[in-house]
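Enquirer: Sequence first, then the predicted structure:
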Amino acid sequence: MTRLVPPGATVAHVDLDGGRVRVLHAGDSSAPPVILAHGGSTDNAAISWYRLFEPLSETHRVIAPDLPGFGATTGIEPGGPQEQADFLLRLSERMEVGRATVCGVSMGGEAALNLALRHPESVRALVLVAPGGLVPRIGNRVAHTATWLVTRLPEQLLVPVASLGDRFVDIALKAVTNDVSTLPAPVVEEIGREARRPRSSLGYLRYHRAAIGRTGMRNHLMPHIRGVQAPTLLFRGENDSLMPLRGSREAAARMPDARLVTVPDCGHWAQLDAHERFLREVTSFLGEGHP
């Protein structure tokens, strides 16, 4: 299968954990490193960060893996947010990245938070776009319990049902963006390819199984959020219908060194929906002594 490679990026494959990780990278290897962690569903590194490689690589070493269960990474069992955080650490050590700024969107933002909590010595700063892990449950109690019950169904049933090709891609895109027409055509095409990939839903299913408990979220990080010492930029679209904004507001208020930027007329994929604003904020943040 032909996979999307963003402008300015180069593809590498790294042997890790008995499998093979596709890593998109750009920039000088001696420059300050930035690790990019993509989101869930039919996402991968090329989709979430399509617009970021070229401008960011002018000043930084950019590293963006496909997480286990996503994209072209193979042979590694996918897991929950803590396992994703530990995977990022092992990959960073394997690639000799050193202490890095970690930028994550949605599920990847939660992985970045877990990395900062579990392995603070590896994180210089955080950039979080609509991060998960900041709400106690999904909707009301009835909705949460119903969602939990669905995640308990056998994988043999859930994976084929969830992997229905690109039948629902248009619906999914409308859920994550404020204006689908602003997305680059190569990104939309890659989402379709990812949706058609066999067992493409397994990574996101395993994440949900680890994160969602019977009565509440197992991955709720708010009680621990003050332990994130790394300087943090939270970037949110005000029209995000998937991830409640209140979680990011509370996290920014509790964290020792964090600020929240909200953007009107912008959805869940704020780094794509409002790319120019996102790039300005990230460039400014990285220039404030958080290289």
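Expert: Yep, that arrived.

Enquirer: C-alpha from now on. contacts and neighbour counts both.
Expert: Noted.

Enquirer: Show me where the stretch 1-150 of the chain has its strands.
Expert: Along the stretch 1-150 of the chain, counting by DSSP state E, counting those that start in this stretch, strands occupy 10-16, 19-26, 33-37, 61-65, 100-105, 123-129.

Enquirer: Would you convert these into a markdown table that also reports mean neighbour count and distance to Glu281?
Expert: Shown next, in a markdown table, are the strands of the stretch 1-150 of the chain (neighbours: other C-alpha atoms under 10 Å; distance: least, C-alpha to C-alpha, whole Å):
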| stretch | mean neighbour count | distance to Glu281 |
| --- | --- | --- |
| strand 10-16 | 14 | 25 |
| strand 19-26 | 21 | 20 |
| strand 33-37 | 27 | 15 |
| strand 61-65 | 26 | 17 |
| strand 100-105 | 26 | 13 |
| strand 123-129 | 26 | 10 |
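
Enquirer: how about TSV for those, with distance to Pro264 added?
Expert: Formatted as TSV, the strands of the stretch 1-150 of the chain follow (distance: least, C-alpha to C-alpha, whole Å):
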stretch	distance to Pro264
strand 10-16	33
strand 19-26	30
strand 33-37	24
strand 61-65	27
strand 100-105	18
strand 123-129	14
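
Enquirer: Can you check which of these gets nearest to Val161?
Expert: Among the strands of the stretch 1-150 of the chain, the nearest to Val161 by C-alpha to C-alpha is strand 100-105 (25.2 Å).

Enquirer: same for that closest one, what does it pack against?
Expert: When contacts are defined as 3 or more C-alpha pairs under 8 Å, 6 or more residues apart in numbering; DSSP states H and E, strand 100-105 packs onto strand 33-37, helix 107-118, strand 123-129.

Enquirer: Any figure for the gap between the residue most central in space within the chain and Asp166?
Expert: Among the residues of the chain, the one closest to the centroid is Gly108, at 2.4 Å (C-alpha atoms, centre = their mean). Note on Gly108: its distance to Asp166, by C-alpha to C-alpha, to the nearest Å, is 22 Å.

Enquirer: List the contacts of His119.
Expert: Leu89 (C-alpha atoms under 8 Å, 6 or more residues apart in numbering).

Enquirer: try Cys266
Expert: Neighbour list for Cys266: Thr177, Asn178, Arg236, Gly237, Glu238, Asn239, Asp240, Asp273, Ala274 [criterion: C-alpha under 8 Å, 6+ apart].

Enquirer: who touches the fifth one in this structure?
Expert: Contact analysis of Glu238 by C-alpha under 8 Å, 6+ apart lists Leu245, Thr262, Val263, Pro264, Asp265, Cys266, Gly267.

Enquirer: ok, now how distant is it from Leu221?
Expert: Separation of Glu238 from Leu221 (C-alpha to C-alpha) stands at 22 Å.

Enquirer: structure B:
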Amino acid sequence: MHEETVRSLSVHGVGFAYRRLRAPAPVTEPVVVLGGALQGMFGWPQMEDRLGPLADVVTADLPGMGDAGPLPPGPAHGLLCAALERIIDDLDVPRINLFGFSYGAGLAYGCARRVPGRIARLALGGVPAHLSAGQLELWRRAAGHLARGDAGTFATMVTEALMCLDEDRYVTRRALARRYVRRSMLHAARHSPHAADALGRALTDRPDFSGVPAGVRTLVFSGEHDTVTSAERQRAFAARIPGSRFLAVPDTDHWVVLERADDVAELASRFFTDGPLECAPALVPVPRPVPPPARSAATADQHSVAVI
């Protein structure tokens, strides 16, 4: 059983909190995990299970997320990066490992650029380095449904915007991930006081992916079929970071952290402990289910008679 502590902090008058699970015998710096705009400190059990024996695992309700205080009007990335720096200071460690996924990848990248000396290693997944005008318009329409109280339509639109629905491209656990994502979005829409504001900021307060985090070891990984920002665009983003690695995870889309949760956690554990990435399970395609053999009409008729 890991020792768990939750610490309350504030930045620029906004309250927030982080949760720390202490490893009995850590072999690397604490791992701070940042997720999507609607994701809080209790959304990463698979990372805790895999990384817990190797490092302290830190998750957070940053300002404007989870149960933290609301963000003030105006651009938020600077304040969120300052909150992350407060966490690093409060952990009382010189450096951390930083894992950012989706919206959290933008925050993690901004923080690494701002204080590269505090970041030992940087892992970025599902990086929204490019969004089209059509994507932004779809998100605006989804936000409109949320503002009018139509949580169901909002949850469906956001879920479909974040997933690859092309049946010609195989995505493992697609149906399961789709149900989980929609249920999570529906819960956030109905229960999170920050849902509408977080979505609005994700649309208008876009992260700055220019520049590079000087001297920070960086891994960028993408689902093979990510339709938010394609794997090729994420590969191009990674190529701008000197010495970085890029990996595409087969048979997944933007929700790679759900569809191959254990494999992504294993990939992160290898990266944060300087282990080999080439043989990581996340790089091996998932065995595809074999469809049942088609039955002849005669067999089908016999079966129907037997059932009756």
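Expert: That came through, no problem. Fair warning: this is a prediction, and the values are worked out from it, not measured in the lab.

Enquirer: Dump the helices and strands packed on strand 100-105 of structure 1 to TSV, plus distance to Leu157 of structure 1.
Expert: Formatted as TSV, these follow (distance: least, C-alpha to C-alpha, whole Å):
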stretch	distance to Leu157 of structure 1
strand 33-37	28
helix 107-118	23
strand 123-129	32
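
Enquirer: Strands of the stretch 151-300 of structure 2, start to end?
Expert: 217-223, 245-249.

Enquirer: Tell me the residue in structure 1 aligned with Arg235 of structure 2.
Expert: Alignment note (TM-score structural alignment): Arg235 of structure 2 maps to Arg249 of structure 1.

Enquirer: matching residues in structure 2 for the longest helix anywhere in structure 1?
Expert: If you go by DSSP state H, structure 1 has its longest helix at helix 81-94. Counting by TM-score structural alignment, helix 81-94 of structure 1 pairs with residues 77-90 of structure 2.

Enquirer: wouldn't Val181 of structure 2 be in contact with Ala161 here?
Expert: No - counting by C-alpha atoms under 8 Å, Val181 of structure 2 does not reach Ala161; the two are 11.0 Å apart.

Enquirer: and Gly237 of structure 1, what does it touch?
Expert: Ala130, Thr262, Val263, Pro264, Asp265, Cys266, Gly267, His268, Trp269, Ala270.

Enquirer: which one among the residues you listed gets closest to Gly104 of structure 1?
Expert: Among those, and counting by C-alpha to C-alpha, the member closest to Gly104 of structure 1 is Ala130, at 8.6 Å.

Enquirer: Could you check how far the nearest residue to that closest one once chain neighbours are set aside is from Arg141 of structure 1?
Expert: Once flanking residues are discounted, Ala130 of structure 1 sits nearest to Ser106: 5.0 Å by C-alpha to C-alpha, 6 or more residues apart in numbering. Distance from Ser106 of structure 1 to Arg141 of structure 1, counting by C-alpha to C-alpha: 22 Å.

Enquirer: ok, these two, which is more surrounded?
Expert: The residue with more neighbours, out of Ser106 of structure 1 and Arg141, is Ser106; 22 against 13, by other C-alpha atoms under 10 Å.

Enquirer: counterpart of the more buried one in structure 2?
Expert: Match for Ser106 of structure 1 (TM-score structural alignment): Ser102.

Enquirer: Leu192 of structure 1 and Asp166 touch, don't they?
Expert: One thing to correct before we go on: residue 192 of structure 1 is Gly, not Leu. Yes - counting by C-alpha under 8 Å, Gly192 of structure 1 does reach Asp166; the two are 5.3 Å apart.

Enquirer: Between Val181 and Ala161 of structure 2, point out the one with more neighbours.
Expert: Val181 (21 against 18).

Enquirer: give me every residue that touches the more buried one.
Expert: Counting by C-alpha under 8 Å, 6+ apart, Val181 of structure 2 has contacts Thr159.

Enquirer: who wins for neighbours among the contacts of Cys266 of structure 1?
Expert: Ranked by neighbour count (other C-alpha under 10 Å), those have Arg236 at the top, with 30 neighbours.

Enquirer: Translate that residue into the numbering of structure 2.
Expert: Under the alignment (TM-score structural alignment), Arg236 of structure 1 pairs with Ser222 in structure 2.

Enquirer: swap in Glu58 of structure 1?
Expert: Taking TM-score structural alignment, Glu58 of structure 1 has Pro53 as its aligned residue in structure 2.

Enquirer: give me every residue that touches the residue nearest to that match when sequence neighbours are not counted.
Expert: Leaving aside its chain neighbours, Pro53 of structure 2 sits nearest to Ala23 (5.5 Å; criterion: C-alpha to C-alpha, 6+ apart). Listed by C-alpha under 8 Å, 6+ apart, the contact set of Ala23 of structure 2 reads His2, Glu3, Gly52, Pro53, Leu54, Ala55, Asp56, Val57.

Enquirer: ok, the fifth one touching Val31?
Expert: No - under the criterion of C-alpha under 8 Å, Leu54 of structure 2 makes no contact with Val31, lying 9.5 Å away.

Enquirer: From Tyr204 of structure 1, how far off is the residue of structure 1 most remote from its centre?
Expert: Here the centre of structure 1 is the reference, and by C-alpha atoms, centre = their mean the most remote residue is Val142, at 27.2 Å. According to C-alpha to C-alpha, Val142 of structure 1 and Tyr204 of structure 1 sit 22 Å apart.

Enquirer: circling back: which of the contacts of Cys266 of structure 1 line up with contacts in structure 2?
Expert: Contacts conserved in structure 2 for the contacts of Cys266 of structure 1, using both residues aligned by TM-score structural alignment, their matches' C-alpha atoms under 8 Å: Asn178, Gly237, Glu238, Asn239, Asp240, Asp273, Ala274.

Enquirer: doesn't Asp179 make contact with the fourth one?
Expert: Think Asn239 of structure 1. No - taking C-alpha under 8 Å as the definition, Asn239 of structure 1 is not a contact partner of Asp179, at 10.7 Å.
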